[in-house]
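> pasting a predicted model and its sequence here:
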Amino acid sequence: MASMPNDAELAYRPCVGIMLVNMDGQVFVGQRIDNNVEAWQMPQGGIDDGEDIKAAALRELNEETGIDHAHVEIIAKAREEHFYDLPAELIGKLWGGKYRGQRQFWFLARFLGTDADINIQTQHPEFRDWKWADPESLPDLIVPFKRKLYRDILQEFRTLI
C-alpha cells in the first residue's frame, strides 16, 4: 500500500492572479462565496493544462467577475512567481488533497469599463460581494496565510497603479 505524501512532498497548484485597478487607483476585491470569513481577495484561479498564463488570467477574471476582456488592459506581469502555503488544517481538504499551496503568476490590469460591466453572478459564482479597495488595505483584507503574498505583489506593482 502506498503511503500518503507528507505536506512537504506535495506540489504547488499552478495559478494566476489579477490585480485589477480602476481609474481611481483602487483594486477590485471579492468576498468568497464558499466561506464565512470576513476576507476579501483579488481574482485568481488555476491554469488549465497547456493554457497561456495571460489567457488564463483573463479567463479567470471573466469567470469570477463577468468582466469582458475588452474592458481590461494588462499593464504588467510580476517578475517572478509568487508562492503561498495552505495552513495545515486546509491541506488535504482543497484541490483533492494534491497540493500544499499555490504558485501564482500575477498580472496588473487596468479596468477600462464601468461598475455596470461587473457581474459576479456568473455561471459558477465565486464571490458573494465585491468592492473597490485602497491598494494599501489589501494585506488587511485577505486571509492571514496570503498576507505576505499580497504585500509582495503590492510592493512590486505599487508604482504602476
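Done, it's in.
> every contact and neighbour count from this point should use C-alpha atoms.
Will do.
> which residue, other than its chain neighbours, is closest to the spatially most central residue of the chain?
Centroid-nearest residue in the chain: residue 44, 2.6 Å away (criterion: Cα atoms, centre = their mean). Using Cα to Cα, 6 or more residues apart in numbering and skipping residues adjacent in sequence, the residue nearest residue 44 is residue 17, 4.0 Å away.
> let's bring in a second one:
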Amino acid sequence: MTPEEIAALPYRPCVGVVLTDGQGRVFAGQRADMADPAWQMPQGGIDAGETPVDAALRELREETGVKKRHVTVLAETADWLPYDLPPEVLPYRGKYRGQTQKWVLMRLDAGEEVIDLTHEDVEFSAWRWMTGAELLALIVPFKRPIYEAVLGEFGLA
C-alpha cells in the first residue's frame, strides 16, 4: 500500500481493558497467536450500539472469562487514543490504518479462579499480574506510547 492509501484508511474504534488486582498490578496476557511471546491487556472492537464500557466488559468476558459481576469499573480514559499499525502488518489487516481506543480501568473483586483463558475467544495462552513498568518492557513497540499514556492516566505507570 502506498502512504497515501494508508492515510486514507480509517481507524477502527476499539476498547482496551486495564484490569487491576487492586494492588497496583495489571492483568497481562500472552498472545496465543504469535510465535514470539507478546504480552498485552485485553482489547477489541466496539460493536454497533455499544458504549465503550459495554464493549470493554464484553471483551473482558470473551478473552478472560471475567464477568461484569466480578469487577468494579473505576474509570475511562478522557480521550480516544489512536495508533497506527506498522506497515508490515497493514496488508494483512486490510481496511484500517490502525485503531483509536477508549480504555477502561477495572478492579477484579473476585478471586483469580474466575480468570479462564479458554472461556470463549482464545486470545491468550498465559497470563500474569505485572506492574506497569514490567508490561511496558514487554509490549510490542508500536503500542508502547498508548500503553504509557493509559497507564500514566490511571496512575499505574
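Structure received. Here the structure is a predicted model, which means the values were calculated and not measured.
> so what number do they get for TM-score?
Overlay of the two chains. TM-score (TM-score structural alignment, normalised by the length of structure 2): 0.94; 155 aligned residues with a Cα RMSD of 1.6 Å.
> related to what we said a few turns ago, how many neighbours does the residue nearest to residue 44 of structure 1 have?
Residue crowding around residue 17 of structure 1 was assessed by other Cα atoms under 10 Å; the count is 27.
> what's the match for it in structure 2?
Aligned counterpart of residue 17 of structure 1 in structure 2: residue 16 (TM-score structural alignment).
> quick check: that match vs residue 43 of structure 2, distance?
Remark: distance between residue 16 of structure 2 and residue 43 of structure 2 (Cα to Cα, to the nearest Å) = 4 Å.
> which residues are common contacts for these two?
Shared contacts of residue 16 of structure 2 and residue 43, defined by Cα atoms under 8 Å, 6 or more residues apart in numbering, are found at residue 56.
> hmm, back to that, isn't the residue nearest to the centre of structure 1 up against residue 14?
No - at 10.7 Å, residue 44 of structure 1 does not count as touching residue 14 under the criterion of Cα atoms under 8 Å.
> what are the ranges of the helices in structure 1?
In structure 1, the helices defined using DSSP state H lie at 53-65, 138-141, 147-157.
> wait, which of those helices is closest to residue 84 of structure 1?
helix 147-157 (6.8 Å; Cα to Cα).
> what span of structure 2 lines up against the closest one?
Going by TM-score structural alignment: helix 147-157 of structure 1 matches residues 144-154.
> from the middle of its chain, how far away would the matching stretch be?
Stretch 144-154 of structure 2 sits 11 Å away from the centroid of its parent chain (Cα atoms, centre = their mean, to the nearest Å).
> list the buried ones in that stretch?
For stretch 144-154 of structure 2, the neighbour count (16 or more other Cα atoms under 10 Å) marks 144, 146, 147, 148, 150, 151, 154 as buried.
> quick one: residues in contact with that stretch.
The contact list for stretch 144-154 of structure 2, computed with Cα under 8 Å, 6+ apart, reads 75, 77, 81, 82, 83, 103, 105, 132, 136, 157.
> what do we get in structure 2 for residue 132 of structure 1?
Counting by TM-score structural alignment, residue 132 of structure 1 lines up with residue 129 in structure 2.
> its match touches residue 27, doesn't it?
Yes - contact criterion Cα under 8 Å: residue 129 of structure 2 and residue 27 qualify, at 4.8 Å.
> between the two, who's got more neighbours?
Comparing residue 129 of structure 2 with residue 27 by neighbour count (other Cα under 10 Å), the higher total belongs to residue 27, at 22 against 17.
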